[in-house]
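> just the structure for this:
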Amino acid sequence: MSFSREEVQKIIDAVGGKENIITATHCVTRLRLVLKDEKIVDEAALDNIDVVKGSFSANGQFQVIIGTGTVEKVFAVFAELTGIDTDTTKEEVKQASAEKSNWFQKALLGLAEIFVPILPAIITAGLLLGVNNLLTGPDIFMKQPVIEAYPQWAGVADMINIIAGTAFAFLPVLVGWSASKKFGGSPLLGIVLGLVLVNPALLNAYGLADARLAGDVPTWNLFGWHIEKVGYQAQVLPILAATYVLVKIELFLKKRIADSFQLLLVAPISLLVTGILSFIVIGPVTMFIANLITTGIVNIFDFAPALGGLIYGTLYAPLVITGMHHLFLAVDLQLIGSTGSTFLWPIVVMSNLAQGAAALAMFFIFKKKKDRSLAGTSALTASLGVTEPAMFGVNLRYRYPFYAAIIGSGVAGCIITVAKVKAFSIGVGGLPGIVSIMKPGWAIFALGMLLAIVIPFILTLIFSKFAKQKA
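So this is what the prediction gives:
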């Protein structure tokens, strides 16, 4: 999408001028601004700028939706015109946003800063696992698996499985790296700590249950105290807690050890103490908590699957507005690590498709060329899992498309949850998401996708007839 310097200057003027901008950065689709006074923002003027697809305020930031690919170019001009230092602005945005947020918003922002950077690796792994499933699953293209009918594909399937499975098996490494950056420590130490928790010398977490049944769990004998010699593959909570402890020890030591001795003492002591604590205390305690959480969520959805799917399907999009959806990303990963699948992520696909379908309906309702273009492109990106342009640029602006979307998402979520549709991984949160779904649930999941598209589309057309705010 093309844009001009004049359009970027109009964005600056609409948000109150460069004197109203404390600092700024960008993500995949949005400019993220921390402003002195959000009340003076001229949102009507923003809406009339061709390159802008919408705007909203959340977590202490005023966010201007530009779109994937274009936002980096717009930000480069934005930084030039405002004189923002692009080398330091991200940390300044975090600090400024935190100062304007309450403790709960800070916690959600922290989760986002940990999990969003590693999300591309997880989504890629999920998509590749889906491809592997197509090659190895029976009754997909034919009665027998592809690798049995065409053995020459077996090696390819095995390679894909190894490549895809690595991101989940070594999830603690990814989380350790990202969390240590967030907590202010050394990312390298976070990586090493993650590797410690998945070291091949440890009993693989996936085999722990069978080993316990067989009474064959290896242990360390620490002065008569037997500690299970178990790894934490695909686990989230243990590495999060352990990394927090690691960074606190590292920062404590850096303040008290002379610079000339830090290389020799800080990292070894930090890793040794944290590693021992991880196997003795942190790992067992957080795994107990993680099992309680996953068991509790599973039991709730088992007790009332229709209600659970309806509520989560209806509320997921509002959760995105508040940023709370990042909390459930951690829950999804923990469910996959503990049970081998997740029933929550398939509902996310329903929500994304519903937002796209509502935006698509607005394409036929809008009269202005710019609005129709925005609705069409945002519907397409939502069908591939990126919903911000559709949600914030179209649906929330007129409200009734948003209501139609969450109704459709709730109905679809209810149906697929009752049918016990599960995903073996997090994948692309749109139409390609079906490859991440376990085979028995494909038909119902496809039905859910159809309903998540048709219901919001029709309801949006109907609601538009009675809406006070005409498109």
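
> C-alpha only now, for contacts and for neighbours.
Noted.

> near residue 307, how many other residues are there?
Per other CA atoms under 10 Å, the neighbour tally for residue 307 reads 18.

> my bad, should have said residue 459
When neighbours are counted by other CA under 10 Å, residue 459 registers 19.

> wasn't it part of a helix?
Yes: the assignment for residue 459 (DSSP: H, G, I helix; E, B strand; the rest coil) places it in a helix.

> and the helices in the stretch 51-200 of the chain?
Using DSSP state H, counting those that start in this stretch, the helices found in the stretch 51-200 of the chain span residues 70-82, 89-99, 103-115, 119-136, 146-149, 154-169, 171-183, 187-197.

> next one: the stretch 301-450 of the chain
Secondary structure of the stretch 301-450 of the chain by DSSP H, counting those that start in this stretch: the helices cover 305-322, 325-339, 345-365, 369-383, 388-390, 396-398, 400-418, 442-466.

> to compare with the earlier structure, here is another sequence to fold:
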Amino acid sequence: MSSNQDIAKQVVEAIGGPENVQSVAHCATRLRIMVHDKDKINEKKVEEIDKVKGAFFNSGQYQIIFGTGTVNRIYEEVNNLGVSGTTKSEMKQEAAKQGTAFQRAIRTFGDVFVPIIPVLVATGLFMGLRGLLTQEQVLSLFGLTPDSISDNFLLFTEVLTDTAFVFLPALVAWSTFRVFGGTPIIGFVLGLMLVSPALPNAWAVAEGNADPLYFLGFIPVIGYQGSVLPAFFAGLIGAKVERFFRKRVPEALDLIVTPFIVLLIMITLSLFVLGPILHLVENGIFDGVIAVLELPFGLAGLIIGFFNQIIVITGVHHIFNFLEIQLLENLGFNPFNPIVTAAIAAQGGAALAVAVKTKSKKLKALAYPSSLSAFLGITEPAIFGVNLRYGKPFIMGLIGGAIGGFLADILRLQATGMAITVIPGTLLYLNEQIFLYLIVNIVGIAVAFVLTYLFGYKDE
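This next block holds a predicted model:
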């Protein structure tokens, strides 16, 4: 097998040499390259390189799939060859011009939420762990009952499970300021203002234990614990307001005057205009999602399970982050996760069938790790490297996802968190649901595997 250095050299050569590279960056699984002339890329040669699990154009970038961990090392070797093109920020600006307005908007939404996801994942794991430790069956193993758990211990677990959602607007406003060119700490403070204890708590208002403050007799003002859209738009507009004043305030006064003006304008706008309006929008979106998830006879699972990975191909699946946050915030659980998990697992099952059936050593070397990657929750290698390349395996994976999603919906599975699926996702079901969760995954994988093995792939 070639070394990472050799692979980097082969990649640069196959995409038309260093002179054809405009910029290089990477994400969790893919090397992202912007080129001056896409016709100079030898795509067949790229796909024959060791460790390459697929390649495709998306949003103006040529994206080569290497997989988690490997892509970091290849990126370093490419940089060591002196191939860097423009900076990452310039690449983002250039890429931002590519694609439809909808694709650009969703990509920006993703840029805001991706840095926040790790803490939400951790929170989901804490919720799952608390669910495991407070189960009557688990406690009985140690001769304990639910009444044996001290109030102090429960308080400690609340700190672990509630903090990220209580201060979610601060995280969202911080990240939005960062993405749109503002000062992140100003965004963070603005977000904290939205959940100030001086305001009526959003959850207390929703439960009827507190009343909103009414300004001018008709504008309801509350805290925005757990809300996303008010913080997102406050950050978006706030960053632009900050940049406007930074160009006009004298440098000697900038440190004092600009943050003062930005926070004053934005908290006023957020509490009296953006907040009340966007809170209604959030509730409308949430009600719409719930309406789909409550379709009878498992239809929600069937529909979402089938179409989820098609949406992943378009690259606009980051919008689901917002939906899952809303579900967790409003329901206290996430019924969307187990359906999506089935869709992801099924694509892994289809790739695994190709790996088992093919006689090609190179395809086996690609399909086996791609299926493992899907079982760990990342489907891009399986989709772009194997299933979509041969067509039918992808369709069989969609069918497996629909059947698994249908089962997850019928069984009413409820995740305690978000953003992790399949094998890592078991941590979100460490309660009485764990066996049902495993069954859903096994069914999704088995259906996709059998259909692909029998009808979806031939060695031709």
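
> can you calculate the TM-score here?
Overlay of the two chains. TM-score (TM-score structural alignment, normalised by the length of structure 2): 0.92; 460 aligned residues with a CA RMSD of 2.6 Å.

> hang on, the earlier thing: please identify the most buried of the helices of the stretch 51-200 of structure 1.
Of all the helices of the stretch 51-200 of structure 1, helix 171-183 carries the top mean neighbour count, a mean of 25, counting by mean count of other CA atoms under 10 Å.

> of all the helices of the stretch 51-200 of structure 1, which lies closest to residue 378 of structure 1?
Evaluated over those, closeness to residue 378 of structure 1 peaks at helix 70-82, with 13.7 Å, by CA to CA.

> one step back: which one of the helices of the stretch 51-200 of structure 1 lies nearest to residue 39 of structure 1?
Taking the helices of the stretch 51-200 of structure 1 one by one with CA to CA, helix 89-99 is closest: 16.3 Å.

> where does the closest one end up in structure 2?
Aligned by TM-score structural alignment, helix 89-99 of structure 1 falls on residues 87-97 of structure 2.

> before we move on, what about stretch 11-30 of structure 1?
Aligned using TM-score structural alignment, stretch 11-30 of structure 1 spans residues 11-30 in structure 2.

> how about stretch 417-426 of structure 2: buried residues?
For stretch 417-426 of structure 2, burial by neighbour count (16 or more other CA atoms under 10 Å) applies to 417-423, 425-426.

> circling back to that earlier point, want to throw the helices of the stretch 51-200 of structure 1 into a markdown table with distance to residue 467 of structure 1?
Converted to a markdown table, the helices of the stretch 51-200 of structure 1 look like this (distance: least, CA to CA, whole Å):
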| stretch | distance to residue 467 of structure 1 |
| --- | --- |
| helix 70-82 | 32 |
| helix 89-99 | 35 |
| helix 103-115 | 33 |
| helix 119-136 | 38 |
| helix 146-149 | 52 |
| helix 154-169 | 46 |
| helix 171-183 | 44 |
| helix 187-197 | 51 |
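
> who wins for proximity to residue 348 of structure 1 among the ones you listed?
Ranking the helices of the stretch 51-200 of structure 1 by proximity to residue 348 of structure 1 (CA to CA) places helix 119-136 first, at 13.3 Å.

> elements contacting the closest one?
If you count contacts as 3 or more CA pairs under 8 Å, 6 or more residues apart in numbering; DSSP states H and E, helix 119-136 of structure 1 packs onto helix 146-149, helix 154-169.

> can you redo these as JSON lines with distance to residue 205 of structure 1?
Listed next are these as JSON lines, based on distance: least, CA to CA, whole Å:
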{"stretch": "helix 146-149", "distance to residue 205 of structure 1": "28"}
{"stretch": "helix 154-169", "distance to residue 205 of structure 1": "9"}
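
> now do the counterpart of residue 410 of structure 2 in structure 1 against residue 347 of structure 1, distance only.
By TM-score structural alignment, residue 410 of structure 2 lines up with residue 418 in structure 1. To residue 347 of structure 1, residue 418 of structure 1 is 12 Å away according to CA to CA, to the nearest Å.

> got any residues that touch both of those two?
Counting by CA atoms under 8 Å, 6 or more residues apart in numbering, the contacts common to residue 418 of structure 1 and residue 347 are residue 309.

> more neighbours: which of the two?
Using other CA under 10 Å as the criterion, residue 418 of structure 1 and residue 347 rank with residue 347 on top: 32 against 18.

> any idea how far the more buried one is from residue 301 of structure 1?
As judged by CA to CA, residue 347 of structure 1 and residue 301 of structure 1 stand 13 Å apart.

> with residue 288 of structure 1 instead?
Residue 288 of structure 1 sits at a distance of 20 Å from residue 301 of structure 1 (criterion: CA to CA).

> neighbour-wise, which of these two wins?
Taking neighbours as other CA under 10 Å, residue 288 of structure 1 and residue 301 compare with residue 301 leading, 18 against 13.

> what about stretch 51-66 of structure 1, how long is it end to end?
Start and end residues of stretch 51-66 of structure 1 are separated by 6 Å (CA to CA).

> ok, residues contacting that stretch?
Applying CA under 8 Å, 6+ apart, the set of residues contacting stretch 51-66 of structure 1 is 1-3, 7, 29-35, 38, 43, 46-47, 67, 96-98, 100-101, 105-106, 109, 321-323, 374, 388-389, 392-394.

> and those residues, which of them are buried?
Among the contacts of stretch 51-66 of structure 1, the ones that count as buried by 16+ other CA under 10 Å are 7, 29-35, 38, 43, 46-47, 67, 96-98, 101, 105-106, 109, 321, 323, 374, 388-389, 392-394.

> so where is stretch 279-290 of structure 2 in structure 1?
Using TM-score structural alignment, stretch 279-290 of structure 2 pairs with 287-298 in structure 1.

> and that stretch, which residues are buried?
Here stretch 287-298 of structure 1 shows 287, 290-291, 294, 297-298 as buried, counting by 16+ other CA under 10 Å.

> that stretch vs structure 2, average distance?
Here the mean offset of stretch 287-298 of structure 1 against structure 2 after fitting is 0.9 Å, by mean CA distance after the TM-score superposition for structure 1.

> what does that stretch contact?
237-238, 331, 334-335, 338.

> same check, this time on stretch 264-279 of structure 1
Stretch 264-279 of structure 1 has contacts (CA under 8 Å, 6+ apart) with 189, 193, 196, 227-230, 238, 242, 245-247, 249-250, 253-254, 257, 283-284.

> one more pass at 6 Å, please.
Here stretch 264-279 of structure 1 makes contact (CA atoms under 6 Å, 6 or more residues apart in numbering) with 246, 249-250, 253.

> go through these and give me the one with the most neighbours.
Among these, residue 246 has the most neighbours (other CA under 10 Å), with 31 neighbours.

> give the equivalent position in structure 2 for that residue.
When structure 2 is aligned by TM-score structural alignment, the residue opposite residue 246 of structure 1 is residue 238.
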